[in-house]
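Asks: With the sequence up front, the predicted model follows.
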Amino acid sequence: MPDIPPLAVSLGDPAGIGPEVIATASARREELGLPPFRVIGEPGGAVPGEPTRASAQTAYEALTEAIALVRRGECSGVVTGPVSKAQIAQVAPGFIGQTELFADACGLPHTASVMMLAGPSLRTVPMTVHCALADVPGRLSQELIVNRSRIVARALQRDFGIENPRLALCGLNPHAGEDGRMGREEIDIIAPAIAQLRAEGIDATGPHPADTLFAAHKRASYDVAIAMYHDQALVPLKTLDFDEGVNVTLGLPIVRTSPDHGTAFDIAGKGIARPDAMIAAIRMAGDIAARRLVPKTRAS
């Protein structure tokens, strides 16, 4: 790994499991070959499992300071500890989520960033995220799918070293709609988006029935699965890679990863929280930062 500035690891809500999994990762950094990192934020008087306005303020300040360190060039990327959106919204009105905060800090619209979940077995991206399932069909559009898939393809090339990324797009409906008998989203929206992506030189296939796309022999045929809604992406990822899943923000000039789990207030301080996802997030952020510093042309 080239000599790069350390990562900034924001503490997350100190009443959650963030401090303990970060502490474990820090203690094992050399053993695991993790890149250097700085922990941003102080637990203070936080009590495990008891979130307060003060713990939310700590989490928010650690997050904004970590972003500032990267923007000043003092750190090469950010790994964000888990936070409670509801708690932070009490101290920072208008806070939507960490991904949106990063886009704001970069002066970019929220649509410029894409959430990818990545683990040892699977990478997957949901086209729609935190909305009611009933609202998904109305939010899908050819433009949305094309724009977000372009961001994904570019990021896989730049940040993951995949020269010709293969995108497999899920259908929305059971059996990918069965030629319109179970819905027309595949015909009217998803297939035209795939055709446009292919015309631009992006290796996109589908629409694939989601109930078969995540089988082991299918996963070998693509580099990322593009899902149409939250659970279509996260259920297989968490089933396959629950303890090592990483949330990666694509499309921004700032490197940002996060363990794909929440604050887990219910187990905080009990010594049973597994650090695997935090370790994986630190490792992935270091790899991406290194690739951006020394771009690679060879696929990996």
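Replies: Nice, thanks for sending it over. Bear in mind that the values here come from a model prediction, so they are computed numbers and not experimental data.
Asks: C-alpha from now on. contacts and neighbour counts both.
Replies: Will do.
Asks: Okay, helices next: where are they in this protein?
Replies: Remark: helices assigned in the chain by DSSP state H are 18-27, 29-32, 53-71, 85-91, 98-105, 136-139, 142-160, 185, 191-199, 210-213, 216-219, 230-241, 276-293.
Asks: Residue 114 is nearest to which of those helices?
Replies: Nearest of these to residue 114, taken as CA to CA: helix 142-160 at 6.6 Å.
Asks: Which one, of the helices of the chain, ends up nearest to residue 79?
Replies: With respect to residue 79, and counting by CA to CA, the nearest of the helices of the chain is helix 276-293 at 6.2 Å.
Asks: in that closest one, what counts as buried?
Replies: 276-292 (16 or more other CA atoms under 10 Å).
Asks: how much space between residue 87 and residue 239?
Replies: Using CA to CA, to the nearest Å, residue 87 is found at 28 Å from residue 239.
Asks: Between these two, which is the more surrounded one?
Replies: Neighbours per residue, other CA atoms under 10 Å: of residue 87 and residue 239, the larger number sits with residue 87, 20 against 10.
Asks: so that one touches residue 54, yeah?
Replies: No - contact criterion CA atoms under 8 Å: residue 87 and residue 54 do not qualify, at 9.5 Å.
Asks: hmm, back to that, can you list the helices of the chain in JSON lines and add distance to residue 123?
Replies: Listed next are the helices of the chain as JSON lines, based on distance: least, CA to CA, whole Å:
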{"stretch": "helix 18-27", "distance to residue 123": "23"}
{"stretch": "helix 29-32", "distance to residue 123": "23"}
{"stretch": "helix 53-71", "distance to residue 123": "25"}
{"stretch": "helix 85-91", "distance to residue 123": "24"}
{"stretch": "helix 98-105", "distance to residue 123": "18"}
{"stretch": "helix 136-139", "distance to residue 123": "21"}
{"stretch": "helix 142-160", "distance to residue 123": "10"}
{"stretch": "helix 185", "distance to residue 123": "23"}
{"stretch": "helix 191-199", "distance to residue 123": "18"}
{"stretch": "helix 210-213", "distance to residue 123": "12"}
{"stretch": "helix 216-219", "distance to residue 123": "9"}
{"stretch": "helix 230-241", "distance to residue 123": "7"}
{"stretch": "helix 276-293", "distance to residue 123": "13"}
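Asks: Next one for the comparison:
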Amino acid sequence: MKWEGQRESDNVEDGRSSSGGGGGIGFGGGRIGIGGIVVALLASWAFGVNPLTVLGLMQGGHVSAPQQQQAPTPATHPTDPSARFVSVVLASTEDVWTAYFARSNQKYTPPRLHLFRGQTATACGNGEAATGPFYCPADQKVYIDLSFYDTMRTQLGAPGEFAQAYVIAHEVGHHVQYLLGTSEKVDRYRQQHSQREGNAISVKLELQADCYAGIWAKLSQQSKNWLEAGDVESALNAASQIGDDTLQRKARGTVMPESFTHGSSAQRVRWFKRGMEGGQLKDCNTFEAGVQL
């Protein structure tokens, strides 16, 4: 992926020097360490809107109230290669979605990307490295501990720079859903239906974010021609490796489709490819079958 020399975003907050370390996320008076989080990752490790919600369900459905955030971190241009890479990818999502929205006479307001190490306070609760990257609609920020990329490579079998870019593009896809009002409708639907139905609608939301990531992939390639041999395959492999069925099978040898919240490997690959092939929001209507929002 030829990203060196590309524009870097002005919307990156480098909070790594002020992030805390240590272990576990507090829910209902208890804390979940790394071992307990592995179970939750089956549903939310890979790119959830708010993986803290799934961790809360492990403690009987109670999630701690959102934490008061620290003072806003100034936008910066980090100099280490990994941070510069995500800054370039974020800048590309800004260019793609700003132009896309403008074609419909709409304004795209980009999210901020907050880098942290260990744990950080967010408007959606306490975020930790172990929960993986996530988007918080309450503050319109994407959060990521860059050590997740090591996890992708060494534990999830998903190496490659474009696979890493897919992570950012998926989370920005959730921001697009927020701007379009989709996330709010899904949240309202979840509140009015059973957990099983809530899981099913979560799958549709996640698959749509995968499709939006595919749109970004197509349009960024058209403008930058920055993909190299094997890049697309690495992103498709990443989508496959973080499917609910694959994660469940690896963790416990069985698959429970009724507990899916992100979609199967085949579904995630199919919707990413659909977005990349079509390049239009209308190609990403994962809700058209069976659910009225």
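Replies: That came through, no problem. Treat the numbers as computed from the prediction; the structure is a model and nothing was measured.
Asks: Can you pull the TM-score for these?
Replies: The TM-score (TM-score structural alignment, normalised by the length of the second structure) is 0.28; 137 aligned residues with a CA RMSD of 6.1 Å.
Asks: picking that back up, so of the helices of the first structure, which one's packed in deepest?
Replies: The highest average neighbour count among the helices of the first structure, using mean count of other CA atoms under 10 Å, belongs to helix 276-293 at a mean of 23.
Asks: Which strands or helices does that one pack on?
Replies: Applying 3 or more CA pairs under 8 Å, 6 or more residues apart in numbering; DSSP states H and E, we find helix 276-293 of the first structure packed against strand 7-10, helix 18-27, strand 78-80, helix 142-160, strand 246-250, strand 256-259.
Asks: distance of residue 238 of the first structure from residue 206 of the first structure?
Replies: Between residue 238 of the first structure and residue 206 of the first structure the computed distance is 23 Å (CA to CA).
Asks: ok so, going back, nearest to residue 249 of the first structure, of the helices of the first structure?
Replies: helix 98-105 (6.7 Å).
Asks: and the angle for that closest one with strand 246-250?
Replies: Orientation check (axes from the mean of the first three to the mean of the last three CA atoms, to 10 degrees): helix 98-105 of the first structure against strand 246-250 gives 30 degrees.
Asks: Just want to check the distance between residue 60 of the first structure and residue 18 of the first structure.
Replies: Relative to residue 18 of the first structure, residue 60 of the first structure is positioned 13 Å away (CA to CA).
Asks: With residue 136 of the first structure instead?
Replies: 32 Å.
Asks: Same question for residue 166 of the first structure.
Replies: The gap separating residue 166 of the first structure from residue 18 of the first structure is 34 Å, by CA to CA.
Asks: Over to residue 30 of the first structure?
Replies: 20 Å.
Asks: Could you do residue 125 of the first structure as well?
Replies: Distance of residue 125 of the first structure to residue 18 of the first structure, given as CA to CA: 24 Å.
Asks: So the closest residue to residue 171 of the second structure other than its chain neighbours: helix, strand or coil?
Replies: Among residues not flanking residue 171 of the second structure along the chain, residue 135 sits closest, at 5.7 Å (CA to CA, 6 or more residues apart in numbering). Here residue 135 of the second structure is recorded as strand under DSSP: H, G, I helix; E, B strand; the rest coil.
Asks: Residue 135 of the second structure is in contact with residue 141, isn't it?
Replies: Yes - contact criterion CA under 8 Å: residue 135 of the second structure and residue 141 qualify, at 5.8 Å.
Asks: Those two: who's more crowded?
Replies: residue 135 (29 against 23).
Asks: any idea how far the more buried one lies from residue 114 of the second structure?
Replies: On the measure of CA to CA, residue 135 of the second structure and residue 114 of the second structure end up 10 Å apart.
Asks: hey, what's in contact with both of those two?
Replies: Common neighbours of residue 135 of the second structure and residue 114, using CA atoms under 8 Å, 6 or more residues apart in numbering, are 141-143.
Asks: In a markdown table: the residues you listed, plus secondary structure.
Replies: Below are those laid out as a markdown table (three-state DSSP):
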| residue | secondary structure |
| --- | --- |
| 141 | strand |
| 142 | strand |
| 143 | strand |
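Asks: Let me see the ranges of the helices in the second structure.
Replies: 34-44, 52-57, 81-102, 147-154, 161-180, 182-192, 195-224, 231-241, 244-252, 265-278.
Asks: elements contacting the first one?
Replies: It refers to helix 34-44 of the second structure. Judged by 3+ CA pairs under 8 Å, 6+ apart, the packing partners of helix 34-44 of the second structure are helix 52-57, helix 244-252.
Asks: Would you mark the buried spots in it?
Replies: Neighbour-count burial for helix 34-44 of the second structure, counted by 16+ other CA under 10 Å, picks out 37-44.
Asks: so which of these comes closest to residue 267 of the second structure?
Replies: Among these, residue 43 lies closest to residue 267 of the second structure (CA to CA), at 14.7 Å.
Asks: Wait, the closest one touches residue 244, no?
Replies: Yes - applying CA under 8 Å, one finds residue 43 of the second structure in contact with residue 244, separated by 6.4 Å.
Asks: From residue 30 of the second structure, how far off is residue 197 of the second structure?
Replies: According to CA to CA, residue 197 of the second structure and residue 30 of the second structure sit 28 Å apart.
Asks: which one of those two has more residues nearby?
Replies: residue 197 (15 against 10).
Asks: Please name the residues that touch the more buried one.
Replies: Going by CA under 8 Å, 6+ apart, residue 197 of the second structure touches residue 190.
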